[in-house]
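*Asks:* For reference, the sequence and a predicted model appear below.
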Amino acid sequence: MNSPLQQLAIQRQVGKKPAPKRKWIWPLLAAVLLGCGIAWMQATKPKPIQTAKVTLAWPSAALSSLTATGYVVAQKKAAIASKATGRLEWLGVREGSPVVAGQLIARLENAEQEAQVAQAIANMEAAKARLKQSEADALEAERALRRSNELLAQGFISSATHDNAVSRAKQAQASVGAQSAVIRQTEAALKQARVALDSTLIRAPFAGVVLTKNANVGDVISPFNASADSKGAVVTMADMDTLEVEADVSEASLFKAKQGQPCEIQLDALPDLRLLGRVNSIVPSVDRAKATVTFKVGFVEHDVRVLPEMSAKVSFLSRQLAQPERSPRLAINPRTVQNGAVFVVRDGTAHRVDVKLGDKLGDLVEVRQGLKLDEVLVLEPTGLKDGAKVQETKA
């Protein structure tokens, strides 16, 4: 038996190699941890998406067979000038002033024309006075002729004396005729003077609104704008009740529009305003350069904010709009809808919302329940989950 000391002695095995160290465990563990970290980062990284907003759409979009652009013009428009040449003495209107037909809007210096009218009146009054004198002379000569006839019949006067009485009576009648002609001449001269005076008064030819003021007091007005310093038109005005849109329609689309067709007019300056219109006329000529035909679309509805030269867009409708179709409706891109629901983006998170859809409005679809205006939706949310982190990217 071994002694206790021998039992405590370390027994060494001669010739047996020690177990090798496992150095590959730590790199493997690091690789596993790195992979888990990358997987976690990929899982929590926001998903790139494209978005679309909830917007307003008009029901007329579904009824529009053709859209054309153009400008608002006044069918009745005029540049008001004077037939006379002179210096502008008074101007009674400015831009935006309403005027009625025949209203005096400007006056040229006309002291000379007024003097000519006064002279013509005086000449006519003098001619009338001479006519009365001639009529009195003719009456006296007629009486003398009657007495001469009686005396000649009784043999108290000679034939020569009677002939003198006859001659005086005829001269008196001729004088009356001559003075009547002078009166007609003076009346014509007075009328001519008044026409010249009226030419210095510039009046509105029709009821409307002054659009532009082209001259100021002191400017020389010439009907033919003969000199560099002279002005032709004093003001430009238009009848705002005759506003219409001149829209250019491509030759290839002429079959989609016709005379009397109902339209809806949208103005770029008033995007929230839609006015009913109708095709009033079609210009029977083609613009060769643009290959278009001009359609004149009148306003069935009027708004005081509509002004000439505004740019406009005309939608040619397949039928007249009903009253409920005159208001805009909430609409969304159909690509945002999946299985009756959409994903609304709020603070970088996509939230699933059930929606109730309505009619198709052009390229959009009406949404009747579940969304609000300007909410941001995910386009084509395939495989997206409620509560997922998202990040908008450009298309």
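*Replies:* That came through fine. Residues are numbered from 1 along each chain as shown.

*Asks:* Could you use CA atoms for every contact and neighbour count after this?
*Replies:* Noted.

*Asks:* Chain neighbours aside, what residue packs nearest to residue 287?
*Replies:* Nearest residue to residue 287 in three dimensions, chain neighbours excluded: residue 293, at 6.3 Å (C-alpha to C-alpha, 6 or more residues apart in numbering).

*Asks:* So the one you found, which state does it fall into?
*Replies:* For residue 293, the assignment made with DSSP: H, G, I helix; E, B strand; the rest coil gives strand.

*Asks:* Next one: it relative to residue 268, how far apart?
*Replies:* Plainly put, residue 293 is 22 Å away from residue 268 if you go by C-alpha to C-alpha, to the nearest Å.

*Asks:* Same check on residue 168?
*Replies:* As judged by C-alpha to C-alpha, residue 168 and residue 268 stand 86 Å apart.

*Asks:* which of those two has more neighbours?
*Replies:* Neighbours were counted for residue 168 and for residue 268 using other C-alpha atoms under 10 Å; residue 168 has more, 19 against 12.

*Asks:* Verify the stated contact: residue 329 with residue 359.
*Replies:* No. Counting by C-alpha atoms under 8 Å, residue 329 does not reach residue 359; the two are 10.0 Å apart.

*Asks:* So for these two, which sits in the more crowded spot?
*Replies:* Using other C-alpha under 10 Å, the more surrounded residue of residue 329 and residue 359 is residue 329, with 19 against 13.

*Asks:* roughly how far apart are that one and residue 55?
*Replies:* 8 Å.

*Asks:* do the same with residue 89
*Replies:* Using C-alpha to C-alpha, residue 89 is found at 56 Å from residue 55.

*Asks:* cool, and residue 101?
*Replies:* Taking C-alpha to C-alpha, one finds residue 101 at 47 Å from residue 55.

*Asks:* Looking at those two now, which is surrounded by more residues?
*Replies:* residue 55 (19 against 11).

*Asks:* That one is in contact with residue 330, isn't it?
*Replies:* Yes. Using C-alpha under 8 Å, residue 55 is in contact with residue 330, at 5.8 Å.

*Asks:* And here is the other one:
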Amino acid sequence: MQPRFALLLLLLASGAALAWRKEAPPAVPVAAERRPAALSPEPRPFEPPPARPGRPVPPADEFLGVILARVSSDIAPRFEGRLREVHVRLGDHLVAGQLIGTLDVPTLRFDLRRAEAELAAAEVDGSRAKIELSEAQERLRRRRALADQALASAEDLATTRYEEQVAATRLESAGAQIAARRAHVERLRNDNTDARITAPFDGIVAARYLGPGESAGPSTPIVRLISLHDPFVRFAVPEQQARAMAVGRAVRVRVAEAHLELEGTIETVAPEVDAASHHVLVEAGLGPVDPELHVLSGGVARVSLAEPP
């Protein structure tokens, strides 16, 4: 019984201590110096930050685009050479075949004259070989006639036959030499023609890189030629609005700098969304455009659907 009695006393003692703590009067706090509460500032109306200078943001139903030339090319010669003349300037309108520049390649002219002389010599050798073959064939016929009459030995006949075969082979070799010389001359003539650089299509000189006296080559173009006869516009559409873009759909293209509004038709829609901008690239053809409208390649345009989706 003693252990239980001791445990009961312990529980009671703990309960009394707890009761004493609950009934104990609270401690009086030390009076603290009171300070006036700081007045909170009056709320101010929200003022948006000033707009940054730049191009105005287009409305939600318009998309920024760039007008591009459908055909453009850097015109360069086929081989290295020094420019003797450049016949065009920036902004010139050219037609296909019009002369742009001329290379000064004196070695080409020299090589062509030498090749033409070698071709003439090869043709003379061919004519001589043809005559020799005719002579060998005539001699063989006479030897055969004499052999039929037993007036020529078999050895003489065989020798004449071999001479005829050698003459035929010599004529064949001369023909091959003539063909090779002609091909060489033709190539050099083409090279001399290629020394005259011409426009491959109708267009406008968008840039002139070189002038007379400077070196040009396959990797060093002379001018940049673009064709604005059939331009197109490339614009970016947010992925949420990409479903409205369908091939064949009509669009309006507004070129603010030229104060123009053109009509176009969607030609291609990119099959993927750009991961960085979340936009889809769309291209629309503008059809033939009058050069007098001064639609410039690289100009900014605003594109909208001709009919709302």
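*Replies:* Alright, I've got the coordinates. Fair warning: this is a prediction, and the values are worked out from it, not measured in the lab.

*Asks:* Report the contact partners of residue 87 of structure 2.
*Replies:* Residue 87 of structure 2 is in contact with 99-101, counting by C-alpha atoms under 8 Å, 6 or more residues apart in numbering.

*Asks:* can you give me the strands for the stretch 1-150 of structure 2?
*Replies:* Using DSSP state E, counting those that start in this stretch, the strands found in the stretch 1-150 of structure 2 span residues 63-68, 71-75, 81-86, 93-94, 99-104.

*Asks:* which bit of structure 1 covers the fourth one?
*Replies:* Yep, that's strand 93-94 of structure 2 we're talking about. Under TM-score structural alignment, the match for strand 93-94 of structure 2 in structure 1 covers residues 98-99.

*Asks:* average offset between the matching stretch and structure 2?
*Replies:* With mean C-alpha distance after the TM-score superposition for structure 1, stretch 98-99 of structure 1 departs from structure 2 by a mean of 2.0 Å once superposed.

*Asks:* try stretch 137-147 of structure 1
*Replies:* With the two structures superposed, stretch 137-147 of structure 1 lies on average 0.6 Å from its match in structure 2, counting by mean C-alpha distance after the TM-score superposition for structure 1.

*Asks:* would residue 177 of structure 2 count as being in a helix?
*Replies:* Yes. Counting by three-state DSSP, one finds residue 177 of structure 2 located in a helix.

*Asks:* Looking for the alignment partner of it in structure 1.
*Replies:* Using TM-score structural alignment, residue 177 of structure 2 pairs with residue 182 in structure 1.

*Asks:* ok, for its match, nearest residue in space, not its chain neighbours?
*Replies:* residue 127 (6.3 Å).

*Asks:* hang on, the earlier thing: would you list the strands of the stretch 1-150 of structure 2 in TSV and tack on mean neighbour count and distance to residue 115 of structure 2?
*Replies:* Formatted as TSV, these follow (neighbours: other C-alpha atoms under 10 Å; distance: least, C-alpha to C-alpha, whole Å):
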stretch	mean neighbour count	distance to residue 115 of structure 2
strand 63-68	22	47
strand 71-75	18	29
strand 81-86	18	20
strand 93-94	18	35
strand 99-104	21	19
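
*Asks:* who wins for proximity to residue 234 of structure 2 among these?
*Replies:* strand 63-68 (5.3 Å; C-alpha to C-alpha).

*Asks:* quick one: which of the contacts of residue 87 of structure 2 is nearest residue 92 of structure 2?
*Replies:* residue 100 (10.5 Å).

*Asks:* OK, contacts around that closest one?
*Replies:* By C-alpha under 8 Å, 6+ apart, the neighbours of residue 100 of structure 2 are 86-88, 196-199.

*Asks:* Look through structure 2 and tell me its longest strand.
*Replies:* Assignment by DSSP state E gives strand 260-269 as the longest strand of structure 2.

*Asks:* picking that back up, give the burial count for the residue mapped onto the residue nearest to residue 182 of structure 1 from structure 2, as a bare number.
*Replies:* When structure 2 is aligned by TM-score structural alignment, residue 127 of structure 1 is paired with residue 122. Counted by other C-alpha under 10 Å, the residues lying close to residue 122 of structure 2 total 21.

*Asks:* ok so, going back, which one of the strands of the stretch 1-150 of structure 2 lies closest to residue 294 of structure 2?
*Replies:* Minimum separation from residue 294 of structure 2 across those (C-alpha to C-alpha) falls at strand 63-68, 11.8 Å.

*Asks:* okay, the closest one sits on what stretch of structure 1?
*Replies:* With TM-score structural alignment as the criterion, strand 63-68 of structure 2 aligns to 68-73.

*Asks:* Can you give me the separation between residue 136 of structure 2 and residue 144 of structure 2?
*Replies:* Counting by C-alpha to C-alpha, the gap from residue 136 of structure 2 to residue 144 of structure 2 is 12 Å.

*Asks:* shouldn't residue 167 of structure 2 be in contact with residue 128?
*Replies:* No. Contact criterion C-alpha under 8 Å: residue 167 of structure 2 and residue 128 do not qualify, at 10.0 Å.

*Asks:* higher neighbour count, these two?
*Replies:* Using other C-alpha under 10 Å as the criterion, residue 167 of structure 2 and residue 128 rank with residue 167 on top: 22 against 16.

*Asks:* Just to confirm, what residue in structure 1 is aligned with that one?
*Replies:* Match for residue 167 of structure 2 (TM-score structural alignment): residue 172.

*Asks:* Packing partners of the stretch of helix or strand its match belongs to?
*Replies:* Element membership for residue 172 of structure 1, per DSSP states H and E: helix 159-199. Helix 159-199 of structure 1 sits against helix 111-154, with contacts defined as 3 or more C-alpha pairs under 8 Å, 6 or more residues apart in numbering; DSSP states H and E.

*Asks:* Check which helices and strands the helix it packs on is in contact with.
*Replies:* helix 159-199.

*Asks:* Next secondary structure element downstream of the helix it packs on?
*Replies:* Past helix 159-199 of structure 1, the next helix or strand by DSSP H and E is strand 201-203.

*Asks:* just the angle between the next helix or strand after that next one and strand 104-108, please?
*Replies:* Using DSSP H and E, the helix or strand that follows strand 201-203 of structure 1 in sequence is strand 208-213. Angle, strand 208-213 of structure 1 to strand 104-108, by axes from the mean of the first three to the mean of the last three C-alpha atoms, to 10 degrees: 40 degrees.

*Asks:* Strand 208-213 of structure 1: how far from the chain's middle?
*Replies:* Counting by C-alpha atoms, centre = their mean, to the nearest Å, strand 208-213 of structure 1 is centred 14 Å from the centre of its parent chain.

*Asks:* quick one, what contacts residue 57 of structure 1?
*Replies:* 328-331, 361, 364, 366.
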